[in-house]
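*Asks:* Test case, fold it:
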Amino acid sequence: MMKIFIVLCLASLAIANKHEMLADQELARAKIALDELTFTKEEHIYNVDGYVEGEKEIGYENEIDDPCANMECRIGRECVLDNQREPFCDCATSCPQGETSEDAIHRTKVCTTTNATFTNLCEFHRQKCMEVDLMEVHVDYYGECAEMGSCSAEDLREYPERMTNWFIKSLALIRNRPEEHGGLSQKEKETLQQEWSQSTHAIFWKFDRLDKNPSDHYLDFAELEGLRAPIVLFEPCTKPFLQACDVDNDTLISAVEFGRCLNLSDEQVPY
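*Replies:* Predicted coordinates for the structure are as follows:
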């Protein structure tokens, strides 16, 4: 089964209930982490007849004989064999395209930090894998590039509360889900046993899910994609809010800075 299910219905979201809808969408986005998205052989890398790459053509009757059977690659990459028949991940030769795919992740366009629209997340990472000029380009948000709305001073002032409420609702939504369906890992369940406030639990559950590459208690621009990209189109205060979080202007948001931004005291930050 596909590991990652994405349901992005931004166009249909009403302002009045946008955060309730965000919570409903958390399951679909729970395992999105830029540069960590993977696809199994059946989902993307192979077809049932075997894998073809250039002059190499290999067919296997079962997965035991298949060198790529247990190989997982980032989105936009696929498993190929070198001259010694050892598997490695290389730039994908193609990606599922738009409406021809059954998976929402392939039907959703993405806008990059250079204001360029790509067909889907896979196609962006495939191109990024092949083109050196795209190395420093990231996904800005999900959806076709569009003019951003304005962020008023009042909206920005209320933003921490809105985001914290989203985290709380998102955590409640997936709390009893199986891990394989986007629910909590065993480590996350153990963390929730800590005697923290509801806000602290929700805020640092989300922080830990973003803090993956590397897991160092700092969030860089790429790691923040999982937070920024799904909501920036209808939450125009997202960018200025995150920029304000980086108090020391080192292009990273530390756990302490993240907590302070969301109105936690330093004593409430668990790291």
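*Asks:* Only C-alpha atoms from now on, for both contacts and neighbour counts.
*Replies:* OK.
*Asks:* which residues in the stretch 101-250 of the chain form strands?
*Replies:* Along the stretch 101-250 of the chain, the segments classed as strands by DSSP state E, counting those that start in this stretch run 110-112, 117-118, 139-142, 218-219.
*Asks:* Against residue 88, how distant is residue 64?
*Replies:* Separation of residue 64 from residue 88 (Cα to Cα, to the nearest Å): 17 Å.
*Asks:* Of the two, which one has the most company?
*Replies:* Taking other Cα atoms under 10 Å, residue 64 and residue 88 do not tie; residue 88 has more neighbours (16 against 10).
*Asks:* what helices or strands is the strand or helix carrying that one leaning on?
*Replies:* Residue 88 is part of strand 87-91, with elements assigned from DSSP states H and E. Secondary-structure packing of strand 87-91 (3 or more Cα pairs under 8 Å, 6 or more residues apart in numbering; DSSP states H and E): strand 77-81, helix 121-130.
*Asks:* Now with 6 Å, please.
*Replies:* Counting contacts by 3 or more Cα pairs under 6 Å, 6 or more residues apart in numbering; DSSP states H and E, strand 87-91 is packed against strand 77-81.
*Asks:* to compare against the first, here's another:
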Amino acid sequence: MRSNILLVFLVAVLCFAYCIEAKETHRKHKKAHERKQKKHMQEVEQKLEQLLELEEEIESEMANELDDPEAEATEQRLAEEEEAELAEQLEAYEQLYGEIPENPCLKMYCGAGRECIISEDGEGLCQCVEECGGDLDERRKVCSNKNTTWTNDCELYRQRCMCAEGLPGCVNEDNEHLHIDYYGHCQESMECEAEELNDFPRRMREWLFNIMRDMADRELLSDHYTRMEKEAETDQNKKWSNAVVWKWCELDGHPRDSSVSRHELFPLRAPLFTLEHCINEFLDSCDPDNDHNISMKEWASCLKLSEENIDDLEDLCEDIRDEE
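*Replies:* Reported below is the predicted structural model:
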């Protein structure tokens, strides 16, 4: 009786081990298939680029020689021969690889730390970057909001993605909200005094307006932003508000969701870090509910604009989006 029970137990253990091994084998095969498919798509795109470049060269050479009567006949013959050769190459390529499929990843936006892969069903899927490469250039190092130095921005965003997805590579759950503070090794910053922090919104408003005016002078703004800048030059009440709206709308990148994430603040924070040691404390004050997103109301409030105009500012930003 005991031997029968032991036999049944051993069989169950073997079956369980076999299932685990089969599942792992299937996963490896799936990964290998995805890598093979990705490599195939890269080869397809590379071959197409070469063929298109060849066609452009033919057209360019023909255009350059059309003014020469003596060379026209020769060029026509050579062009026909090269076109025939190109047609043969295309036919041979299609016979080898079949009809060239549309790459679904061309229409996908995956965001920092993610890359698009083509699934077995031929659909584009965003996943965490598998490898960033061994870039050891000191100039590529970045400092995070956790005061940790990373080899490059790819490694930092890859870590954030893995933590957001709950993958084994996540070293700390808090890294789900990881973002870049500035480029270079992390440094010790000066303490931000309360008086300095209280005066920071004024300095920020002044800086934003000066940047907006400089970009308008160099014709780097859109027509709508340029009109806002000119309006601010003549209307003192709009001097600060228009600059505040412009910068907030500019920071609200893809997807345009009417909020600025801590990650999207990087273009503002990075250049100011070495000049304004209160920049981190100020930006923290713009996110009082600590949801890692800054709304227009929060942005206007921390820059100490009049609350009665906040709704109008949001409407203005929506107008800008519609026009763009």
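*Asks:* out of the strands of the stretch 101-250 of structure 1, which comes closest to residue 211 of structure 1?
*Replies:* strand 218-219 (5.8 Å; Cα to Cα).
*Asks:* Now that closest one on structure 2. Mean distance?
*Replies:* Following the fit onto structure 2, the mean deviation recorded for strand 218-219 of structure 1 is 4.1 Å by mean Cα distance after the TM-score superposition for structure 1.
*Asks:* And the contacts of that strand?
*Replies:* For strand 218-219 of structure 1, the external contacting residues (Cα atoms under 6 Å, 6 or more residues apart in numbering) are 211, 252, 253, 254.
*Asks:* What's the local residue count around the second one?
*Replies:* Residues lying near residue 252 of structure 1 (other Cα under 10 Å) number 20.
*Asks:* how close does the residue nearest to it when sequence neighbours are not counted get to residue 253 of structure 1?
*Replies:* Nearest non-adjacent residue to residue 252 of structure 1, counting by Cα to Cα, 6 or more residues apart in numbering: residue 220, 4.9 Å away. Separation of residue 220 of structure 1 from residue 253 of structure 1 (Cα to Cα): 7 Å.
*Asks:* who's more crowded, the two?
*Replies:* residue 253 (24 against 16).
*Asks:* didn't that one look like it was pressed against residue 242?
*Replies:* No. Here residue 253 of structure 1 does not reach residue 242: they are 8.2 Å apart, not a contact under Cα atoms under 6 Å.
*Asks:* Which residue in structure 1 aligns with residue 131 of structure 2?
*Replies:* Alignment note (TM-score structural alignment): residue 131 of structure 2 maps to residue 94 of structure 1.
*Asks:* now the angle between strand 77-81 and the strand holding residue 88 of structure 1, please.
*Replies:* Per axes from the mean of the first three to the mean of the last three Cα atoms, to 10 degrees, the angle that strand 87-91 of structure 1 makes with strand 77-81 is 140 degrees.
*Asks:* For residue 179 of structure 2, list the residues it contacts.
*Replies:* Counting by Cα under 6 Å, 6+ apart, residue 179 of structure 2 touches 144, 145, 263.
*Asks:* swap the cut-off to 10 Å and go again
*Replies:* Contacts of residue 179 of structure 2 were listed using Cα atoms under 10 Å, 6 or more residues apart in numbering, and they are 142-146, 153, 156-157, 160, 261-266.
*Asks:* are any of those buried, and which?
*Replies:* The neighbour-count test (16 or more other Cα atoms under 10 Å) marks 142-145, 153, 156-157, 160, 261-266 as buried among these.
*Asks:* Can you give the distance of whichever strand or helix holds residue 4 of structure 2 from its chain's centre?
*Replies:* Here residue 4 of structure 2, judged by DSSP H and E, is contained in helix 2-65. The chain centre lies 25 Å from the centre of helix 2-65 of structure 2; the measure is Cα atoms, centre = their mean, to the nearest Å.
*Asks:* helices or strands next to that helix in the packing?
*Replies:* Judged by 3 or more Cα pairs under 10 Å, 6 or more residues apart in numbering; DSSP states H and E, helix 2-65 of structure 2 is in contact with helix 69-97, strand 114-118.
*Asks:* Give me the mean distance between the shortest one and structure 1.
*Replies:* Pointing back at strand 114-118 of structure 2 there. Averaged out, strand 114-118 of structure 2 is 2.3 Å away (mean Cα distance after the TM-score superposition for structure 1).
*Asks:* matching residues in structure 1 for that strand?
*Replies:* With TM-score structural alignment as the criterion, strand 114-118 of structure 2 aligns to 77-81.
*Asks:* Now do the helices in the stretch 101-250 of structure 1.
*Replies:* 104-107, 121-130, 153-174, 186-191, 198-210, 225-228, 238-245 (DSSP state H, counting those that start in this stretch).
*Asks:* quick one: the fourth one to structure 2 mean distance?
*Replies:* Okay, so that is helix 186-191 of structure 1. Helix 186-191 of structure 1 sits 5.7 Å off on average (mean Cα distance after the TM-score superposition for structure 1).
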